[in-house]
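After the sequence you'll find the predicted model.
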Amino acid sequence: MVPLEYRMAARVARALREAGEPRPARELAYRALAMPSVAPTQLERVIEPVLDGRFFREEGALGLWEWRYPFPQEGEVLVVLDLETTGLSPSENEIIEIALMRVEPGRVERFVRLVNPGSPIPPFITRLTGISSADVADAPDVYTALEEALVYLEGAVLVIQNAPFDLGFLRPRARRLGVKIHNEVIDTVQWARRALPRMRRRGLDHLIRAFEVSIETGARHRALGDVEATWTVAREMYYILTAGEPRRVLEV
């Protein structure tokens, strides 16, 4: 269950992005919260408790700090990464898809590769991801795919949802290529503990619901779709946690 105030805040943020400029709280409450039965004089009281660190006040209007400072900061490079695998065990299962998004101010690069795991993909994984053994029959093996992917990690802070899982697969395979992954890591699960303290569950599906992130049909549980979703929720949480005080990601 996602606390209602988180979803209400997401709707206020969306209404502001649609407006593209600061708007009165009363107007935002009416537009975003669909509460025409509430008296106009009470609307601002309704909206006030849901506002978090993403919002600023200016001359009686509300705005978004994302309009005032960027994420990431100048000189920072982030790589959002996700893997799809044949199971939960790094020693017994294999990667079947790698995706990442390298983000720096003014530039975004995306990388995605299907991977041939060298054995049949279990039916329940195909049901979950939509990736079948036929899809990966002509795909490169994990080491060939990793040689391409690891180039994008240079000089970057990694942003990963539930980082221990992905790194558990990634690091030992990179070592076999003679590469040590020593990048700093931001785990969005840990950010969620502070940004959304009333959330009992912090899986990606729950964060997507809390921020009302729009996901294309079939994109969830595909590596690039999950990368895009992780990037969106990380960005929202960055502004909640910085609350008008620009900081580099490792200082958040």
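Sure thing, it's come through.

going forward, measure contacts between C-alpha atoms and count neighbours the same way
Noted.

Run a quick check on residue 231 versus residue 81, I expect a contact.
No - contact criterion CA atoms under 8 Å: residue 231 and residue 81 do not qualify, at 9.2 Å.

Now do the helices in the stretch 1-150 of the chain.
4-19, 25-33, 40-47, 123-129, 142-149 (DSSP state H, counting those that start in this stretch).

Could you save these as TSV and add columns showing distance to residue 163 and mean neighbour count?
Shown next, in TSV, are these (distance: least, CA to CA, whole Å; neighbours: other CA atoms under 10 Å):
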stretch	distance to residue 163	mean neighbour count
helix 4-19	24	18
helix 25-33	34	20
helix 40-47	34	15
helix 123-129	19	14
helix 142-149	17	16
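
put this beside the first:
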Amino acid sequence: MFANLSLRLRIFLFFCLIAIGSTGLVLIALWVGHARVAASSVTDGFIFAGILSILGTVALTAGIWLLFDENVAKPIEKLAADMRSRAHAGVATKVDTEAARYLGDLAPAANAVASALSETTLQTAQKVAAETERLNAEKARLTALLTEIPVATILVNIHDQIVLYDGQAAEVLSQLAPPRLNAPMSDYFDPAALSSAKRKMQKTGKDVDFTAQGNTHDQSFDARMKPMDGGGYMLVINAEHVNLTPDAARPLVYDFDLMDRNTGSWDADTPLGDLTYAVFDTETTGLLPHKDEIVQIGAVRVVNGRIVAGERLDQLVNPGCPIPPASTKVHHVTDAMVQNAPDIGKAGVLFHSFASNSVIVAHNAPFDMAFLHRHKARMDVEWDHPILDTVLLSAVLFGASQTHTLDALCDRLEVTIPPELRHTALGDAQATAEVLVRMLPMLAARGLTTFGAVLTETRRHSRLLEDLN
């Protein structure tokens, strides 16, 4: 009977309930007050009737507000978040009309719009997929060609940040620090040698041969710096005498949008799309950061709003103590697996380097960061990176009253975690990164386009993390 009522009629009935309930309460209070007159005085009766009326009206208002919040306000908030996820995060499933069943025709209308949008998006995606397949075939041919050439190639923009590197270059770079798009060249090579060669190249406009000294001065490479149109340069390293992994996959890693952008710094006004994110997760011996230890660190990088294929960290860590069987049952990391792994001192430095010049992102970040902060003296590093937490981003986008577990977020945003990767550090980091990538355009659609604006909004929900930990 009530399921077919329109939204306007439902809201009208709420107000009718307030009017009728308030009238009834006043009449009852007056009757009770009149009854007290015989036992006391007229003044006492009126005062008692007034107090009863006030208390009853407050209780009635609170009850009606709870009904309104549960049946109107929360469903509207959820419906808005569902619509935003379909408009900006590529979610294609139908809108949950059951949760908004008391909103009249609003939910079916929203579902119709979402379905039409999904159909249009699907047609566009099919065209994009066909073109992407063609480009991937060309990229595969180019990669195969570069693999046969014994040189490592790195393309650098005018801000001395990496825009492209091939497989050979990845192996050269990995001997110095984790290879990363948009990382400054000074993270790998001696800045003085690079600057000298760059000045000579800019002065002559010709290729410059020089020795690329590693930033730790432990290694050096024969290199050539080639000028590029519009600024920047290509660094070609002779890889004939470099130990390359035989038959290793050597894909190209690149983002040409970085040619004209400087994404190596951040402040409150930095657009979200210009930030680089290091998304990570840990597996541990237990749930107490002040006494338990990390056994695995997994991380992926997000640059220019996209997950960078090939830039990932999957590192086992020797905790220096036995791993409890109950913990192994969750993450499947055994004592035998970590026997020859580095301790947190070395593994932490590796992740610190991987996350250099990045915003660190995690799901319930205070938990994972607590382990790293506890051992920062052993690592001899400072964890002063800016932090974003996907729990808080979820609260901003979907409302604090929703569930904010990683599984709930993945279901909401249609991110699939293969069962064998759930509760592995790399698997959960990958899922968190995919969630983040879908959230970024949703945040922009809410008008939260800068890092400072997002931080300000997430701080409003910080109590969620306190309750979680």
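Cool, got the structure. Source: prediction; values computed, not measured.

circling back: right, and the helices of the stretch 1-150 of the first structure - which one's nearest residue 235 of the first structure?
Nearest to residue 235 of the first structure, of all the helices of the stretch 1-150 of the first structure, is helix 4-19, at 12.5 Å by CA to CA.

can you tell me which residue in the second structure aligns to residue 196 of the first structure?
Using TM-score structural alignment, the equivalent of residue 196 of the first structure in the second structure is residue 398.

Residue 231 and residue 81 of the first structure - which one has more neighbours?
Between residue 231 of the first structure and residue 81, counting by other CA atoms under 10 Å, residue 81 is the more crowded of the two (28 against 22).

can you tell me how far the nearest residue to the more buried one once chain neighbours are set aside sits from residue 231 of the first structure?
The spatially closest residue to residue 81 of the first structure, leaving aside those adjacent along the chain, is residue 100, at 4.3 Å (CA to CA, 6 or more residues apart in numbering). Distance, residue 100 of the first structure to residue 231 of the first structure, by CA to CA, to the nearest Å: 10 Å.

Tell me the residue in the second structure aligned with residue 80 of the first structure.
So residue 80 of the first structure corresponds to residue 279, using TM-score structural alignment.

Now do the same contact list for its match.
Contacts for residue 279 of the second structure (CA atoms under 8 Å, 6 or more residues apart in numbering) come out as 299, 300, 301, 302, 360, 361, 362, 429, 430, 432, 433.

Of those, just say which sits nearest to residue 373 of the second structure.
residue 360 (13.4 Å).

Verify the stated contact: that closest one with residue 299.
No - look at residue 360 of the second structure against residue 299 with CA under 8 Å: they stay out of range, at 9.8 Å.

and the two? which has more neighbours close in?
residue 299 (28 against 24).

Can you find the partner of that one in the first structure?
Residue 299 of the second structure maps onto residue 100 in the first structure, by TM-score structural alignment.

pretty sure its match contacts residue 79?
Yes - counting by CA under 8 Å, residue 100 of the first structure touches residue 79, with 6.4 Å between them.

mind listing the strands for the stretch 51-200 of the second structure?
For the stretch 51-200 of the second structure, strands defined by DSSP state E, counting those that start in this stretch occupy the ranges 151-156, 162-165.

What are the boundaries of the strands in the first structure?
Using DSSP state E, the strands of the first structure run over residues 23-24, 55-58, 61-64, 78-85, 95-104, 107-114, 157-160, 185-187.

Save these as JSON lines, and put in distance to residue 146 of the first structure too.
Formatted as JSON lines, these follow (distance: least, CA to CA, whole Å):
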{"stretch": "strand 23-24", "distance to residue 146 of the first structure": "47"}
{"stretch": "strand 55-58", "distance to residue 146 of the first structure": "40"}
{"stretch": "strand 61-64", "distance to residue 146 of the first structure": "38"}
{"stretch": "strand 78-85", "distance to residue 146 of the first structure": "11"}
{"stretch": "strand 95-104", "distance to residue 146 of the first structure": "8"}
{"stretch": "strand 107-114", "distance to residue 146 of the first structure": "9"}
{"stretch": "strand 157-160", "distance to residue 146 of the first structure": "15"}
{"stretch": "strand 185-187", "distance to residue 146 of the first structure": "18"}
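
Would you tell me which of the ones you listed gets closest to residue 221 of the first structure?
Closest among these, using CA to CA: strand 78-85, at 7.3 Å.

what about that closest one, distance to the chain center?
With CA atoms, centre = their mean, to the nearest Å as the basis, strand 78-85 of the first structure stands 10 Å off its chain's centre.

what angle separates it from strand 95-104?
Interaxial angle, strand 78-85 of the first structure versus strand 95-104 (axes from the mean of the first three to the mean of the last three CA atoms, to 10 degrees): 170 degrees.

average gap between strand 78-85 of the first structure and the second structure?
Here the mean offset of strand 78-85 of the first structure against the second structure after fitting is 0.8 Å, by mean CA distance after the TM-score superposition for the first structure.

could you check the angle helix 142-149 makes with that strand?
Using the same axes, to 10 degrees: strand 78-85 of the first structure against helix 142-149 is 170 degrees.
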